[in-house]
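In: Model the structure of this input:
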Amino acid sequence: MISVCIATYNGEKYLEEQLESILPQLDSHDELIISDDGSKDGTLRIIDRYTAKDKRIKKFKGPGKGVIANFEFAINQSQGEFIFLADQDDVWLPEKVQTTLEFFHSHPKIDLVISDLVIVDEQLEVIEPSYFEYRNVTIGFLHNIVKNKYIGAGMAFRGRLKTRILPIPAKVPMHDMWIGLIAAYRNKSALIPQKLTLYRRHHNNASEIDTKASFFQQLKWRCAISYVLFKRIFFNA
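Out: Got it, this is the predicted structure:
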């Protein structure tokens, strides 16, 4: 069973296109978890229209505390053996689920994967053909503590990782950084080189490709995530 987790908030412009790219890749017993964080636009109408015709979609009211808490809530609802994270404004390429599952099945010791993405604009025109090349993405715990490259739009992980991921500490910069590092600490993460997602960039994105935060702010983030990781890994706190 697969669980796809989407955290929505005012995503009416691109959400339908994303849903149409995901649903054909899911089997009848899979689930699509949508946690909405209080959208004020037409997002809920779109979700309700899809839930009325597809029982695989499960709609939840999010906690109303921002994107990290919203994804945490969605992940907490999931029941799948494999959990995929999905942004509300991207597009999955048709082979994403199959390619990812094949990788997991051939690498039973890997708990988390990141697949490559094509960075596109609002009209899906290519900005950068490879996120991995653009960001010089590599796996590894220490490397990603210093400069975290784990990205939720390309992320999938085994359900057994949930007990180590949750709860997500409030002080982490983003949920995907935290999840990736949890897997990386035990050398359980890997990269899938295939480009499986069109990663859409526009002025309303919740995250940035290249952070505009100051060096001091980035240092604070690294210290904060290192501290909570140390507590979780060694004291299970």
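In: Only C-alpha atoms from now on, for both contacts and neighbour counts.
Out: OK.
In: With adjacent residues omitted, what lies nearest to the spatially most central residue of the chain?
Out: Taking CA atoms, centre = their mean, the centroid of the chain lies closest to residue 152, which sits 2.6 Å from it. Nearest residue to residue 152 in three dimensions, chain neighbours excluded: residue 176, at 5.0 Å (CA to CA, 6 or more residues apart in numbering).
In: thinking that neighbour is in contact with residue 149, fair?
Out: No - here residue 176 does not reach residue 149: they are 9.1 Å apart, not a contact under CA atoms under 8 Å.
In: In this structure, mark out all the helices, start to finish.
Out: For the chain, the helices defined by DSSP state H cover 15-22, 43-53, 67-77, 96-106, 131-135, 141-146, 162-165, 175-185, 215-235.
In: Outside of the first one itself, list whatever touches it.
Out: Contacts to helix 15-22, defined as CA atoms under 8 Å, 6 or more residues apart in numbering, come from residues 43, 46, 88-94.
In: buried set for that helix?
Out: Buried residues in helix 15-22, defined by neighbour count with 16 or more other CA atoms under 10 Å: 15-16, 18-19, 21-22.
In: let's see this one next to it:
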Amino acid sequence: MGALPKISCLIVTYSFERFIVRAIESALAQDYPRELLQIVVVDDGSPDRTPELVRPYSDRVRYVRQPNRGLVAAFNRGLREIDGDVLMLLSGDDEWPPSRARLHAEFLSRHPEVGLVYGDMEVIDADGATIEPSFWRATGHVPQRGDVLGRLLRGNFISGGAMSVRMSLADRFAPLPADCAWEDWWIATRVAAVAAVDYTPQCVYRYRWHGNNMNLGARGRRFAELLVRELPFRRRLLAEVELERLAAEDVYAGAVALVRSLAVASERTSTPATELAPVTEADRERAGERLERARAALAAGAWLDALADTTRALAADPHDPSAVALLERCAQALGLVTQASVPASAASGAAAQRPAPLGDDVRAVVLLADGRELAAAPELIAAYARVVGDDDPVTLVIALPPDDGAVVAALERAVSAAGADGPGSPDLLALPLPDDGWETLAASAHGFYGPRPSAAALAGLPAVAPAELAAFLARVVERRKRAQDTAGAAAPTPSAGTVTDGRRAGTATDRHRANTATAARTATA
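Out: Predicted coordinates for the structure are as follows:
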């Protein structure tokens, strides 16, 4: 391992007089050589007692105060003040655990190919008491490593306070642009385009949940406002990233995320989509050029190039229904979807949008369940886990109600109590109930487990009680087998990752935990 790098701890703060001293003290308490730890505090014009609270630390902390200009301006000011080899961030209301600097400094010294490393977080309350010892475990997050740029098109999963980035790559991300939604998402995407990203499993950050945080746990209109804030950055990301080198499913997911975010934000803020994502004549001209290139690529059978150009057209003009239609055509040709999965036009601002078909996210047999009913009767989960295991070709798709974190928490407890969250467990997939009710999910299902809502779309689905579960699955599997036999032996041999015998190649036994957490974040938004 090489010599330890000089660490620059950048603290950007605004009106955190209650917590700023704890933040500074936690940085000073690092198990790291004092001469290799630089601490810079940028105060974005706090109207409180922050200046006098920071003053006693002037021998160890460089304090910079500026008129209030917002996060991006404060962050860029901080980048001009630091001179370390590795940048580590600390919000004025959060804390570092004592080993934070050393863990990532040593990791980067051992792995010169890694440009950015991140870790888990502990969630604490206003007084510093632990709420969740592991943010990853609480949310079911599965950390990613390697080439993660495609995954970042969908959304950010790297928290700024828990990441460390080499300042030798500063020309990639500094200064932050004005349309940067979040500094961590911007830095992660810029670094991921040129270097590997990795993670350490330890908690390297203490995230304070005190009700005034900018985005964690946002709901309702606040969630919609965050979507609005992200729109310019999503458009920029899809326009500038070298999409052709990424996996098709990531490019498609990034495009869908843009269109859906716009539609949801429009509906929840009662604002026309065209106002939330303005399009200039130059944007329309650029979109038209990209669509022409995409159509030419389609004619030549170059589906990946067509998908990339269509996605760039949507970035330029996300309201163009012809671009959305072409996106769907590309996705279907590439086998990413089997039916339309995004609104025909984002300009309508309507929320009635269909989620992506279940596709490869589920096994050969699909059972639906109402998340509220399972949460109210956890014995249903236990009964299901006694009959169905990881080797069975069935996925239980659990529909979650919006804005109901209590249901998600109850489901997680039920799954854990039933022992359905480890090796050999059944395949569970939790999803927010689509805006069209049960119609979309019912189209892909073979039955309904547990009490069935009185929805017209579910009327044709067999209701399956716990005692009938084994017999029902046997009948469905046998019918599918007969249908496959009838098709004959002329069918093409499945390629890697294709569904065979009701299973997907490489299915993770604990996939349902990540899906539950993802749905939880969506459902409580």
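In: ok, back up a step: could I get the helices of structure 1 as a markdown table with distance to residue 121 of structure 1?
Out: Below are the helices of structure 1 laid out as a markdown table (distance: least, CA to CA, whole Å):
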| stretch | distance to residue 121 of structure 1 |
| --- | --- |
| helix 15-22 | 14 |
| helix 43-53 | 21 |
| helix 67-77 | 21 |
| helix 96-106 | 20 |
| helix 131-135 | 13 |
| helix 141-146 | 26 |
| helix 162-165 | 31 |
| helix 175-185 | 22 |
| helix 215-235 | 26 |
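In: For residue 70 of structure 2, give its distance to residue 288 of structure 2.
Out: From residue 70 of structure 2 across to residue 288 of structure 2, the span is 35 Å (CA to CA, to the nearest Å).
In: I meant to write residue 475 of structure 2 there.
Out: Counting by CA to CA, the gap from residue 475 of structure 2 to residue 288 of structure 2 is 51 Å.
In: Can you report how many residues lie near the closest residue to residue 134 of structure 1 other than its chain neighbours?
Out: In this structure, residue 134 of structure 1 finds its nearest non-sequential neighbour in residue 128, 6.9 Å apart by CA to CA, 6+ apart. Look at residue 128 of structure 1: counted by other CA atoms under 10 Å, it has 15 neighbours.
In: Trace residue 128 of structure 1 over to structure 2, please.
Out: Residue 128 of structure 1 maps onto residue 132 of structure 2 when the alignment is built from TM-score structural alignment.
In: cool, and residue 62 of structure 1?
Out: Match for residue 62 of structure 1 (TM-score structural alignment): residue 66.
In: circling back: which position in structure 2 aligns with the residue nearest to the centre of structure 1?
Out: The alignment partner of residue 152 of structure 1 in structure 2, by TM-score structural alignment, is residue 160.
In: Buried ones only from the contacts of helix 15-22 of structure 1, please, as a PyMOL command.
Out: Applying 16+ other CA under 10 Å to those, the buried members can be selected in PyMOL as follows:
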select buried, resi 43+88+89+90+91+92+93
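In: any chance of the contacts of helix 15-22 of structure 1 in a markdown table, plus distance to residue 202 of structure 1?
Out: Converted to a markdown table, the contacts of helix 15-22 of structure 1 look like this (distance: CA to CA, whole Å):
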| residue | distance to residue 202 of structure 1 |
| --- | --- |
| 43 | 17 |
| 46 | 20 |
| 88 | 12 |
| 89 | 9 |
| 90 | 11 |
| 91 | 14 |
| 92 | 17 |
| 93 | 19 |
| 94 | 23 |
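In: So which of the contacts of helix 15-22 of structure 1 belong to strands?
Out: Judged by DSSP state E, strands contain the following of the contacts of helix 15-22 of structure 1: 91-92.
In: And the contacts of helix 15-22 of structure 1, which is closest to residue 229 of structure 1?
Out: residue 88 (27.8 Å; CA to CA).
In: And that closest one, what's its match in structure 2?
Out: Checking TM-score structural alignment: residue 88 of structure 1 goes with residue 92.
In: cool, and residue 162 of structure 1?
Out: Structural alignment (TM-score structural alignment) places residue 162 of structure 1 against residue 170 in structure 2.
In: Now for its match, how many residues are close by?
Out: Neighbours around residue 170 of structure 2, by other CA under 10 Å: 17.
In: Fine, thanks again, bye for now.
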